[in-house]
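Asker: Sequence first, then the predicted structure:
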Amino acid sequence: MAIGKESPVPMILDTDTFNEIDDQFALVYALCSPEHWRVAGVTAAPFLNARSDSAGDGMRKSHDEILRILELMGCRGRIPACAGSTRFMEGKRRAVESHAAGFIAEAARRANARGEVLHICAIAALTNVASALLIDPEIRRMIRIIWLGGHRYDMGRNDEFNLRQDVAAAQTVFDSGCELWHLPCLGVVQALRIGREELDRELDGGDRASEYLRSIFHEFLDRRELKDKVLWDISTIASLTVPEAFRFRMLSAPLLHDDMRWELTSGRHRIRVAEHVDRDPVFTDLFRRLRRNAELCGGRHVQNF
């Protein structure tokens, strides 16, 4: 399938929503892009950092945050929000069963029965996605995974949050043979940086979702005494809404070692890897959609999907 030619496509957003603030922007962005994305569900991924006491606690907080965003967007109860894994994988072939993993497998089969490919925008550790592949290996040919994680292959470091949280899950996905679009963080997606003034100027819809995004953005910067922030996770949504902003190349899937080191290969299944993201078209599209949503809904919530 050609980039940007299928619209709208069925999609699941797999997200550690409470981990930081990027995921909230990505979820609202997806819901404001109904001509490109048909959101079939949102799955909560585990995470462990200063905002959670355990991987399971992080997943539960993410699930609560998903519900909060769906409420702000006026679609709670209409779009499924599924609880995910309460722990990370303990090995490449050891699935973690969860509502989210089962939901992903079922959604893939439903899409396949309609002649569609289920897109999974994964903006977290790949625990839920890898577990779905292990539980139901046949869905490998029914899905396209768009994953934000790790860093550019030629960089000396690769200790990135989404990757290091569950290396076994990332290894499982990269070894699975499924269609994979990889969006590396440092060296590629880090271009999506935005500061306070630009965000306040552009995020002016006055609706509840926009106000919430503005508030968590400012709170995040204030707490860390920062002037700007990379909105990493919106890259997965923009890969279809603004395909012209991305430059991809096809590569043999790299091997991912236990120490998070990439090893370039030849002869393995080919994946699509982003080499460059043009920030301005992405942010122009994001804020245009948020303003349109506010105008359509009189500052309340999105109406149509």
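Answerer: Looks like it arrived, so ask away.
Asker: Going by C-alpha atoms from here, please, whenever you check contacts or count neighbours.
Answerer: Fine.
Asker: any idea how far the closest residue to W262 other than its chain neighbours is from A95?
Answerer: Spatial nearest neighbour of W262, chain neighbours left out: L256 (4.9 Å); criterion: CA to CA, 6 or more residues apart in numbering. Distance of L256 to A95, computed by CA to CA, to the nearest Å: 18 Å.
Asker: buried residues in the strand or helix carrying L251?
Answerer: In the assignment (DSSP states H and E), L251 maps to strand 246-252. Neighbour counts using 16 or more other CA atoms under 10 Å place F246, F248, L251 of strand 246-252 among the buried residues.
Asker: Please apply the same query to stretch 134-144.
Answerer: Using 16+ other CA under 10 Å as the test for burial, stretch 134-144 gives L134, I135, D136, I139, R140, M142, I143, R144.
Asker: among the residues you listed, which are in strands?
Answerer: Using DSSP state E, the members of these that fall within strands are I143, R144.
Asker: just to revisit the earlier point, would you turn the buried residues of strand 246-252 into CSV with distance to T265?
Answerer: Formatted as CSV, those follow (distance: CA to CA, whole Å):
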residue, distance to T265
F246, 23
F248, 17
L251, 8
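Asker: Kindly indicate which of these lies nearest F287.
Answerer: Nearest to F287 among the buried residues of strand 246-252 is F246, at 18.0 Å by CA to CA.
Asker: I figured that closest one hits V273, correct?
Answerer: No - taking contacts as CA atoms under 8 Å, F246 lies outside contact range of V273: 10.0 Å.
Asker: ok, now which ones touch the spatially closest residue to F246 that is not a sequence neighbour?
Answerer: Distances taken as CA to CA, 6+ apart put V277 closest to F246, at 4.7 Å, once the chain neighbours are dropped. V277 makes contact with V188, V189, A191, L192, A245, F246, R247, according to CA atoms under 8 Å, 6 or more residues apart in numbering.
Asker: Second structure for comparison follows:
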Amino acid sequence: MTTLKEAVERFIPLDHKLMKTRLGRPGTMPRVIIDTDTANEIDDQYAVAWALLSQDRLNLEGVTAAPYSFLHHRDGLYDAVAALQKGGGTDHDSKFVGPFAGWAQRLLADGRTADDIEFVTPDVGEARSYDEILRVFDACGVGSEGKVYHGSTQHLPSYDAPVDSDAAQFIIKQARNREDGPVYILAMGALPNIGSALLMAPDIIDNIVVVWTSGFPSYAPFCNEPSLNLVQDQLSSRLLFECGMPHVYLPGYHVGAQLTISKPEMAAFVKGRGAIGDYLWHLYTNNPLHVKYAISEPDTKTWVIWDIINVAWMLDAAYVPTHLTTSPHLSADLYWQNDPSRHLMREAYDVARDAVFEDFYRAIERG
């Protein structure tokens, strides 16, 4: 079986000057592909809508559906619920300290158990994401024909087995068009579409820039396991950091996590702004993750709209301040390992939350 090191040897390192050019600011009307697990929660829909309504500022060539699944949470939740039902799982029981204890407690208080939670497989997640992309196109009044592509129905099984899909082929085709400048892939989920495209066509790394949101900053001493985008397809996640491609890394914790929005803001600036405004309002007020995680009193809480950070970086450098650093290794236990001799990447360290949402509101108003 091919190792990561052996897979990476197939990629020709980019010239340092070209790498710095690719990691600079996008030019006028940059070419963009959005790779998104749109039905995972409600944030991707905001990002896709913002891009669709900003096509005077970027050239959105297509949207590819990415799979998602919470199956890796299932055993932990079942164990935590069972322990609580038996009277265990206290704060001092280290096995249940973490995300599952609170989730299990809320479920039981709501009269439910882990059996009431749907854990979809990646193929179901991909199909739902594809359908959700079409709904966002429709709500924005933008035609989707020839613009939306089915993606991988599984996460990358090995470096010997890239998953062929319409999405991966579309990425390869667009990347090999070198006459119109590089393609920026705004990646808002797990990466099997991108990982598979890279393995099938290593030559494309000179003409794509992947802008991905996930995980902790590369200098943070924390385990990246909480990042759904990173943890689902760990093979593709590692390939992204190892293969030498131009990469803009937008940490979710605690950069993208600043992009929270409240119900009063939704009511004031999104609701009633056309079909897309009403659809986003519907998503916000019928958030499936409120039900899934048994979140009480949602009206008093904000919700983080993580994935608009990708679009924000494309539109204005001031929205997402970044710096050049070197690409870290991702260890087997999901910690960053830094090496100053490695190839460059660009990384965000902050976000101008108010300016980002003000631009988003203007786009919704225009739409």
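Answerer: That came in fine, so what should we check first? On a predicted model such as this, the values are computed, not experimentally measured, just so you know.
Asker: Aligned counterpart of the residue nearest to W262 of structure 1 in structure 2, please.
Answerer: In structure 2, the residue paired with L256 of structure 1 according to TM-score structural alignment is L330.
Asker: so how many other residues sit close to its match?
Answerer: 20 (other CA atoms under 10 Å).
Asker: Tell me the spacing between the counterpart of F103 of structure 1 in structure 2 and I261 of structure 2.
Answerer: F103 of structure 1 maps onto F170 of structure 2 when the alignment is built from TM-score structural alignment. Using CA to CA, F170 of structure 2 is found at 33 Å from I261 of structure 2.
Asker: R74 of structure 2 contacts F119, correct?
Answerer: Yes - using CA under 8 Å, R74 of structure 2 makes contact with F119 at a distance of 7.1 Å.
Asker: Name the SS class of the aligned residue in structure 2 for T86 of structure 1, please.
Answerer: Matched by TM-score structural alignment, T86 of structure 1 corresponds to T153 in structure 2. T153 of structure 2 carries the three-state label coil when classified by DSSP: H, G, I helix; E, B strand; the rest coil.
Asker: Surely T153 of structure 2 is in contact with P122?
Answerer: Yes - using CA under 8 Å, T153 of structure 2 is in contact with P122, at 5.7 Å.
Asker: and the spatially closest residue to the match of T86 of structure 1 that is not a sequence neighbour, what element?
Answerer: Distance criterion CA to CA, 6+ apart; nearest residue to T153 of structure 2, sequence neighbours excluded, is D123 at 4.1 Å. Using DSSP H and E, D123 of structure 2 maps to helix 122-140.
Asker: ok, and what's touching that helix?
Answerer: Helix 122-140 of structure 2 has contacts (CA under 8 Å, 6+ apart) with 36-40, 45, 48-49, 52-53, 63-69, 143-144, 148-155, 275-276, 279, 367.
Asker: Check stretch 170-185 of structure 1 too.
Answerer: By CA under 8 Å, 6+ apart, the residues outside stretch 170-185 of structure 1 that reach it are 92-93, 125-127, 129-130, 133, 140-141, 143-152, 160, 163, 189, 232, 235-236, 253-257, 269, 271-274.
Asker: One more: stretch 234-253 of structure 1?
Answerer: Counting by CA under 8 Å, 6+ apart, 3-4, 22-23, 25-26, 29-30, 33, 36, 121-123, 146-148, 174-175, 183, 189, 192, 264-279, 281-282, 285 sit against stretch 234-253 of structure 1.
Asker: Could I have the buried ones of those residues as PyMOL selection syntax?
Answerer: Of the contacts of stretch 234-253 of structure 1, the buried ones go into a single PyMOL selection, burial set by 16+ other CA under 10 Å:
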select buried, resi 22+23+25+26+29+30+33+36+121+122+123+146+147+148+174+175+183+189+192+269+270+271+272+273+274+275+276+277+278+279+282+285
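Asker: what sits against the equivalent of E35 of structure 1 over in structure 2?
Answerer: The equivalent of E35 of structure 1 in structure 2 is D56 (alignment by TM-score structural alignment). Residues near D56 of structure 2 by CA under 8 Å, 6+ apart: M29.
Asker: Could you do R342 of structure 2 as well?
Answerer: Contacts of R342 of structure 2 by CA under 8 Å, 6+ apart are T326, S327, P328.
Asker: Make a markdown table out of these and add distance to H16 of structure 2.
Answerer: A markdown table is the format used below for the contacts of R342 of structure 2 (distance: CA to CA, whole Å):
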| residue | distance to H16 of structure 2 |
| --- | --- |
| T326 | 12 |
| S327 | 14 |
| P328 | 17 |
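Asker: And the strands in the stretch 1-150 of structure 1, which stretches?
Answerer: Along the stretch 1-150 of structure 1, counting by DSSP state E, counting those that start in this stretch, strands occupy 9-15, 37-44, 81-82, 118-123, 143-148.
Asker: And the stretch 151-300 of structure 1, by the same measure?
Answerer: 179-183, 193-195, 228-230, 246-252, 255-256, 262-263, 270-277.
Asker: Using TSV, please lay out those together with distance to E116 of structure 1.
Answerer: Listed next are these as TSV, based on distance: least, CA to CA, whole Å:
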stretch	distance to E116 of structure 1
strand 179-183	14
strand 193-195	34
strand 228-230	32
strand 246-252	22
strand 255-256	29
strand 262-263	32
strand 270-277	19
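Asker: so which of those gets nearest N112 of structure 1?
Answerer: strand 179-183 (14.2 Å).
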